[in-house]
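Engineer: Based on what follows, work out the 3D shape:
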Amino acid sequence: MSRRGHYVRTVLGLGVALAAGAALLFGAPAQSGEPQPVALTAAWPGAARGSVPSKLADGSEFTPGLFLDAKTSVGTAQSADSKTLRLVVRDPDGNLLELRKVPAEHRAPFAGLTLSGNTLIWVESIDGKQQLWSGDRHDPKTARMLTADVGAMQFYDSDHDLVVADGRVHWVAGGKGDETEFRSVALTGGPVTVTTQKGTWSLAAWPWAVDGQHSARGTTTLRNLTTGATVATPSAERSVTGCGATWCQMVSINEDGYSRIELSHPDGSARRKILEGNVETAITDVAVLDRFEVLAKVTSQSELSGNQQLVVYDLSNRHLVLVSPDAANITYRAGVLWWSTGDQSSYIRNSLDLRTI
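Structural biologist: Alright, predicted model coming up:
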C-alpha cells in the first residue's frame, strides 16, 4: 500500500472506523453492480511484462528503484563481500552494470531514480547528507554530483519527486514554518535556484504542483509554476482528494462503511465513480499516463497473506483489469508498474510496462 493510501485510510477511518474496519478485516461480498475485473492476458495480450528475482546470482539482494522497460531495471545491490552497496543497471539476462558504490553502512543510499533520455538522475544519502547525482546509464565514468545544495528534500513516493524539464532537475524541500521550497539545478550542474510558497506542496507533471501533502482534506489547489495560475480542486465532506496535473482522485467512505473512489479533472469536470467496496489506492500518483488508475482490493485471503489484489482501471474503456491476485510492494515509476509475489524468504518482482498497452 502506498503512503498516500495508508494516509487516506487513516483519515477517513476517523469517522467510520468500526464499519470500515469490520469490512476490511472480515471481507464482504462484492458491491452489487460493481464491474468484475478482466484478466490481464485477455485485456492487454500485447503488453510487455517481466519478472526479476529478488536475489542476484551471488545470493545478494537486489532492490529495483526504476524500470527502464519491463525487463531492464536500475536499483541497489549489495556487493558479494557485503562491504558496499552498489547502484546497478540490471539487463534482461541478469547482467549488471555498476554505476556507483558506497560503503554498506549507509542504508538505502540511492533514491529518487529518474531517467531523462540516457541520463540517469538520483539522490545519494551519505552520512545523513543528501546530494543530487547524474550519469549516463551506459557509462559509469560519467557519474558526477550535480549539487549538494538540495535543502531538506521532500519525497512523497511519487513519480514526480524529481522532475526534469527545460534542461533542469526540479524538486521540493521543506522551508521555514509552513513553507515549501521549489528548487532546481541545471542538468550540467551549477547554482541552485530557490523559490518559496506557503503550504506543503509536491510536484506533479511539469509545470504543475499540488498542495495539501499534510492536510486531512488532501489537495485543494494546483499551481502552474511557470505562469503562477491556480486551479481549485474538487472536494467533499469526509473525502480526501489527491491530484495530478490532469486527474484528481476523491476517496470517501459510503453509507455502508466501504471505500468509494471517484475521478474527475482538476476543474471538477468528467467526474465518475471508479470503484466501491473493499478497495484502496495502491500508489501515490493519480491516473498514471492519464489513463490508468492503480488500485488494490482487499480479499478474504489478504488477512492471511498480507497481500492484495492488484487491479487497474482503464479510463479509455472503463474496464477493470486484474493484474495480480496476490500482490505486495506495489510501485510505479515512469510508465512501469511492478509488484512482488511470494513470501519474504522467496519472492519475485513482476513488472508491467503500461506504455506498451
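Engineer: contacts and neighbour counts: CA atoms only from here.
Structural biologist: Noted.
Engineer: number of nearby residues for residue 237?
Structural biologist: Residue 237: 7 surrounding residues under other C-alpha atoms under 10 Å.
Engineer: That one in helix, strand or coil?
Structural biologist: Per DSSP: H, G, I helix; E, B strand; the rest coil, the secondary structure class of residue 237 is coil.
Engineer: and stretch 131-145, how far out from the chain's middle?
Structural biologist: Centroid separation between stretch 131-145 and its chain, computed with C-alpha atoms, centre = their mean, to the nearest Å, is 23 Å.
Engineer: hmm, who's touching that stretch?
Structural biologist: For stretch 131-145, contacts defined as C-alpha atoms under 8 Å, 6 or more residues apart in numbering pick out 89, 97-100, 118-125, 146-150, 187, 189.
Engineer: In helices, which of those fall?
Structural biologist: If you go by DSSP state H, those have nothing in helices.
Engineer: structure for this one too, so we can compare:
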Amino acid sequence: MPERPPLMRTLVALAVTLAAGAALLFGAPARSGPPQPLSVGAAWPGAERGSVPSHLADGSTYAPGLFLDARTSIGTARSADNKTLRLLVIGPEGSERQLRRVPSTDRGPFSALTSSGDTLVWVETVKSKPQLWTADLRSDGSARMLTADVGGLRLYDSQFDVTVAGGIVRWAAAEGDGTEFRSVAVTGGPVTVQRVAGNWGLSAWPWAVDGQTSATGTSTLRNLSTGQDVAVPTARRAVTACSPAWCELVSLNEEGDTRIELSHPDGSARRVAAEGPVGTVIGDVVVLDRFAVFGRTGPQSELSGNQELLVYDLTDRSTVLVSPDAADISYRGGVLWWSTGDRNSYVRNSLDLRTV
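Structural biologist: All right, here's what the predicted structure looks like:
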C-alpha cells in the first residue's frame, strides 16, 4: 500500500484524536433496540438451580413431572425395554425412591402431579381411563387409589389441573356443554360434584376461569366458595388468560409481531411484557403472582426446534434470560424446568423461582 503524504497523515491523526476525545467527553454511542436481558446468575445470584439427567443409572429414561425443590423431583421412569413404568422420587445426589411400579401395557405415564405438604396426588391412566392416586412423601408406604370416579377429566397442562387444599383434592371434568367441579378427601371417600354451565377450569383455589376452549380465552373469574363472578376486560383481537391476580393478553402489534401484555383482571396496571417473535410456553399465568414465562425464537429455532426461555419479573419490570436454547418447558409449584441438548443426549434443568 503506498504511503500517505505527510499532510494526509496529519489530517487522519487529527481526526482520530478528535474522535477519541469526543468518545471520552460524551461516551460511546447508545445501542439501538431493546435492552438485552440479564442472565439468571446476574439477576438472581441466590436462586437455587439444579439438573436431572435424561437416563437413570440403570438406563431407564426419566421424565420429571414435579419438582419439590430445584434438586428433588418426582417423575416417570420408563424401562429400557418399555415394559415397565415407575413413579420415582429422585433426590439431590441421584438417590431413587420408588412410589409405584406398573406394567406399561395399556397405561399412560403418571401425569398431573401435585403436592401439598407431604401429600402427593397424581393421575394414573389405565386403558384410557384416568384414576386419582396418592402417596405420603414422608414414608415408604405404598401408594393407594383415591378414586376412579373422575368423570371427563380435563387436563390443560396447568399446575391447577388437580389441586390439593385443606385436605381436599379438586379437579374439573367435562359434562356435555357444561363443567363439573369434582372433589374428594385426601383420605378417600365419595366424590362430590358441582355442575355449572360453560367451559371452566380450575385456578388457584377457590377460583375458576372460563373460556378454556374459546378463541378469545378468559372472560370471567368465579369464586367457587362464594359464587362471586369477576368480569375480565377482553379485546377482540387478543387471547386472554387469567389467574385471580393477573391476566395475560396475547395479540399482534402493527408490524405483525406478537405482543404479550399483562394487567390485573380489572384492567389496571397494564404493561407490555414482551414483543417480537415471542409466545407463551406454560399453561399458567404470572406464576407466584410475579413471573411471566415466555419463549423467543431465534435464527436457529427452525433447525433445533428450541427457543430462548425468558422470565419477565413484575417487581422491577426486568427480563431475565433463563436459557438460550430450551425445549420441553414446564412449570409446577414454584419450579420451572426445561431441556437442553438434543433428543439423543439431553439434560433437564430446573430453577426454583421461590428462591429468587
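Engineer: TM-score for these two?
Structural biologist: TM-score for the superposed pair, counting by TM-score structural alignment, normalised by the length of the second structure: 0.89. Supporting figures: 326 aligned residues with a C-alpha RMSD of 1.4 Å.
Engineer: Can I have the buried ones of the contacts of stretch 131-145 of the first structure as a PyMOL selection?
Structural biologist: Remark: buried members of those, expressed as a PyMOL selection using 16 or more other C-alpha atoms under 10 Å:
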select buried, resi 89+97+98+99+100+119+120+121+122+123+124+125+146+147+149+150+187+189
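Engineer: these two touch, right, residue 242 of the second structure and residue 285?
Structural biologist: Yes: using C-alpha atoms under 8 Å, residue 242 of the second structure is in contact with residue 285, at 6.1 Å.
Engineer: Mean per-residue distance, the longest strand along the second structure versus the first structure.
Structural biologist: With secondary structure taken from DSSP state E, the second structure has its longest strand at strand 318-332. When the first structure is overlaid, strand 318-332 of the second structure sits 0.4 Å from its aligned residues on average, using mean C-alpha distance after the TM-score superposition for the first structure.
Engineer: what comes up buried for that strand?
Structural biologist: Across strand 318-332 of the second structure, burial judged by 16+ other C-alpha under 10 Å covers 319-327, 329-332.
Engineer: nearest to residue 38 of the second structure, of those?
Structural biologist: Nearest to residue 38 of the second structure out of these is residue 320 (C-alpha to C-alpha; 4.9 Å).
Engineer: any idea how far the closest one lies from residue 37 of the second structure?
Structural biologist: 5 Å (C-alpha to C-alpha, to the nearest Å).
Engineer: what's the answer for residue 47 of the second structure, then?
Structural biologist: Note on residue 47 of the second structure: its distance to residue 37 of the second structure, by C-alpha to C-alpha, is 17 Å.
Engineer: what does residue 76 of the second structure give?
Structural biologist: 34 Å.
Engineer: Can you pick out the residue with more neighbours from these two?
Structural biologist: More neighbours surround residue 76 than the other of residue 76 of the second structure and residue 37, with 21 against 16 (other C-alpha under 10 Å).
Engineer: residues touching the spatially closest residue to that one that is not a sequence neighbour, list them.
Structural biologist: Take residue 76 of the second structure and drop its neighbours on the chain: the residue closest to it by C-alpha to C-alpha, 6 or more residues apart in numbering is residue 87, 4.9 Å away. Contact partners of residue 87 of the second structure, counting by C-alpha under 8 Å, 6+ apart, are 74, 75, 76, 77, 98, 99, 100, 101, 110.
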